[in-house]
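Novice: I'll drop the sequence and a predicted model, then ask my questions.
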Amino acid sequence: MRPAARDVARLPAHVAIIMDGNGRWARAKGLPRTEGHRRGVQTLRDIVRHAGEVGVRYLTLYSFSSENWSRPLEEVQTLMLLLKVFVRRDLAELVSSNVQVRVIGERSDLPADILGLLEEAETRTAGNDGLTLVVAFNYGARNEIARAMRSIATDIAAGRLSADSVTEATIGERLDTAGIPDPDLIIRTSGEQRLSNFLLWQAAYAEFYFSPVLWPDFSADHFDDALEAFYARDRRFGGLKVGAEV
């Protein structure tokens, strides 16, 4: 663990990761895309452990977007299988490591077996108070915001809420991430530099770190590189530090 990773006082409380590059990793090695996803799961395990070891409080992983259902059937089936394997194989370790799992994303149209696995992970880890692992599954930020708006509109129509009382906090309380602090640092691997419908509301003041490394090759050292870059940022949240020039 590098010195930067041990700087707990300056550590981002919440790190979110867009895990990108599994397919390109596999293609570069002459392997099917599904093999890239399998290798990516091992990277996921390593990064979850490392984030907990260095003291990150919240780690959000963009595991499956609402748009990913349009991928080839074989690839989607592999991703679902890998999710099942991860929960069945790794849930006991998450429980013993004091990791709490929280799932964000649309649940209403998920297959019953997948929904059951996600709910089992949340239930079995609910009492843990170490790292909170936020799994963005069947997640799309626009969908999340639309669902929040419908919830608010329903309460206004029923007279439980007045339109004048709706604030940013009101909206935040209706999002899937209610009770979770906004991300301080968002990492995207593989060199791509876009959010891809991920945490659009919550990312308002996040720092971004774009790594050229494909996700299957992303290591604890690469994670620490992102932490070092974060420490070097001057975060002012729209204001100025005392004594700073305009």
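Specialist: Structure's in. What do you need?

Novice: when you work out contacts or count neighbours from here on, use the C-alpha atoms and nothing else.
Specialist: Noted.

Novice: who are the packing partners of the longest helix seen in the chain?
Specialist: The longest helix of the chain (DSSP state H) is helix 73-96. Counting contacts by 3 or more Cα pairs under 8 Å, 6 or more residues apart in numbering; DSSP states H and E, helix 73-96 is packed against helix 33-54, helix 112-125.

Novice: right, so of those, which gets closest to Lys84?
Specialist: helix 112-125 (7.1 Å; Cα to Cα).

Novice: so where do the strands sit in the chain?
Specialist: Assigned by DSSP state E, the strands in the chain fall at 14-18, 58-65, 100-104, 132-139, 185-188, 207-210.

Novice: mind putting the ones you listed in TSV, mean neighbour count and distance to Arg49 included?
Specialist: Output for the strands of the chain, formatted as TSV (neighbours: other Cα atoms under 10 Å; distance: least, Cα to Cα, whole Å):
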stretch	mean neighbour count	distance to Arg49
strand 14-18	23	13
strand 58-65	22	11
strand 100-104	22	13
strand 132-139	23	10
strand 185-188	23	17
strand 207-210	19	20
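
Novice: another one to put next to it:
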Amino acid sequence: MEKELNGKMLVIPEHVAIILDGNGRWAKKRLMPRNYGHSQGAKTVEQICEDAWNIGIKYLTVYAFSTENWRRPDKEVKALMRLLRKYLKDCIERTAKNNMRVRVIGEKSRLDDDIRAAIDELEEVSAANTGLNFTIALNYGSRDEMVRAMRHMAQDCKEGAFSVEEITEERFASYLDTKDLPDPDLMIRTSGEQRLSNWLLWQLAYAEFYFTDVLWPDFDKQELIRAVEYYNTRERRFGGV
């Protein structure tokens, strides 16, 4: 899909994945607690969902809480869970207003019962929506995802659902959390860090990467368009010539 943005005709990536980084540093620069940065970061997510859809992006996936984030101070983790509860509740209203479909990926068993119930409700009430496909990664780690997928696939193979010879890339991908999503075309990471941090390692095999020094709470529509402009400078050959 092509669209005119900032006076240029640009190819719009179908699926954009974002590592939301820099909330704590944003707050520290303002002499505020880290949790204030997370709260502002959540507001940025809301706005970027709207901006992404208006630009023409069909799928947006964000890295909200990783399997490694449990190592943070207990006070911060509890504050993040409180923020998550509020966000999920508010998101139900926004999905109806914006016709947005929401999915949550990751290992949900470690999340509290009320959070899992809120996730189930959110996914159910938004399932028929036809606007932006928004995916939130919670307690997500790509290695954990692949191990869970391999265990499930191995069990099905053991029970005779298919033979070892029938294991293909497509079959393996069908066991991943992202089985209902196309692979991302563009990966964005904010705050100046340039690593994947256990994020969509399988799915990002042929994505273009855009790294920006902008801290996540300051990320806006114009920075998103800059990422799309960068995407348009890349020649995507997928291993060909």
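Specialist: Sure thing, it's come through. In this text, all values refer to a predicted model and were calculated from it rather than measured experimentally.

Novice: what's the TM-score here?
Specialist: Put the two chains on top of each other and the TM-score (TM-score structural alignment, normalised by the length of structure 2) is 0.95; 239 aligned residues with a Cα RMSD of 1.6 Å.

Novice: how much does the longest helix of structure 1 stray from structure 2?
Specialist: Superposing on structure 2 and averaging over aligned pairs (mean Cα distance after the TM-score superposition for structure 1), helix 73-96 of structure 1 comes out at 1.4 Å.

Novice: now swap in stretch 35-43 of structure 1 and tell me
Specialist: When structure 2 is overlaid, stretch 35-43 of structure 1 sits 0.8 Å from its aligned residues on average, using mean Cα distance after the TM-score superposition for structure 1.

Novice: of the helices and strands packed on helix 73-96 of structure 1, which is nearest Ala204 of structure 1?
Specialist: Using Cα to Cα, the helices and strands packed on helix 73-96 of structure 1 put helix 33-54 closest to Ala204 of structure 1, at 22.6 Å.

Novice: give me the contacts around that closest one.
Specialist: Helix 33-54 of structure 1 is touched from outside by 1, 5-6, 8, 22-27, 59, 75, 78-79, 82, 86, 130-131, 133, 215-220, 223, with contacts defined as Cα atoms under 8 Å, 6 or more residues apart in numbering.

Novice: which among those residues end up buried?
Specialist: Burial by neighbour count, judged by 16 or more other Cα atoms under 10 Å, picks out 5, 22-26, 59, 75, 78-79, 82, 86, 131, 133, 215-220, 223 from those.

Novice: re earlier: tell me which of the strands of structure 1 sits nearest to Leu31 of structure 1.
Specialist: strand 58-65 (21.0 Å).

Novice: now that closest one on structure 2. Mean distance?
Specialist: Averaged out, strand 58-65 of structure 1 is 0.4 Å away (mean Cα distance after the TM-score superposition for structure 1).

Novice: please list all residues in contact with Leu94 of structure 1.
Specialist: Here Leu94 of structure 1 is in contact with Gln100, Thr125 (Cα under 8 Å, 6+ apart).

Novice: how about a cut-off of 10 Å?
Specialist: Leu94 of structure 1 makes contact with Arg45, Val48, Arg49, Val87, Gln100, Val101, Ala121, Arg124, Thr125, Asn128, Leu131, Leu133, according to Cα atoms under 10 Å, 6 or more residues apart in numbering.

Novice: comparing the helices and strands packed on helix 73-96 of structure 1, which comes out most buried?
Specialist: Looking across these with neighbours counted as mean count of other Cα atoms under 10 Å, the highest average goes to helix 33-54: a mean of 18.

Novice: between helix 73-96 and that helix, find me the angle.
Specialist: Angle, helix 33-54 of structure 1 to helix 73-96, by axes from the mean of the first three to the mean of the last three Cα atoms, to 10 degrees: 20 degrees.

Novice: for the residue nearest to Thr67 of structure 2 when sequence neighbours are not counted, give its distance to Ala118 of structure 2.
Specialist: Leaving aside its sequence neighbours, Thr67 of structure 2 sits nearest to Asn139 (Cα to Cα, 6 or more residues apart in numbering; 4.6 Å). Distance, Asn139 of structure 2 to Ala118 of structure 2, using Cα to Cα, to the nearest Å: 15 Å.

Novice: and if you look at Ser66 of structure 2?
Specialist: For Ser66 of structure 2, the distance to Ala118 of structure 2 - Cα to Cα - is 19 Å.

Novice: next one: the residue nearest to Thr67 of structure 2 from Lys29 of structure 2, what distance?
Specialist: 27 Å.

Novice: ok, now Lys75 of structure 2?
Specialist: The value you get for Lys75 of structure 2 to Lys29 of structure 2, if Cα to Cα is used, is 20 Å.

Novice: cool, Lys3 of structure 2 as well?
Specialist: On the measure of Cα to Cα, Lys3 of structure 2 and Lys29 of structure 2 end up 36 Å apart.

Novice: compare those two (neighbour count), which wins?
Specialist: Taking neighbours as other Cα atoms under 10 Å, Lys3 of structure 2 and Lys29 compare with Lys3 leading, 13 against 10.

Novice: quick one: contacts for that one?
Specialist: Under the criterion of Cα under 10 Å, 6+ apart, the contact list for Lys3 of structure 2 reads Met9, Leu10, Val11, Ile12, Ile55, Gly56.
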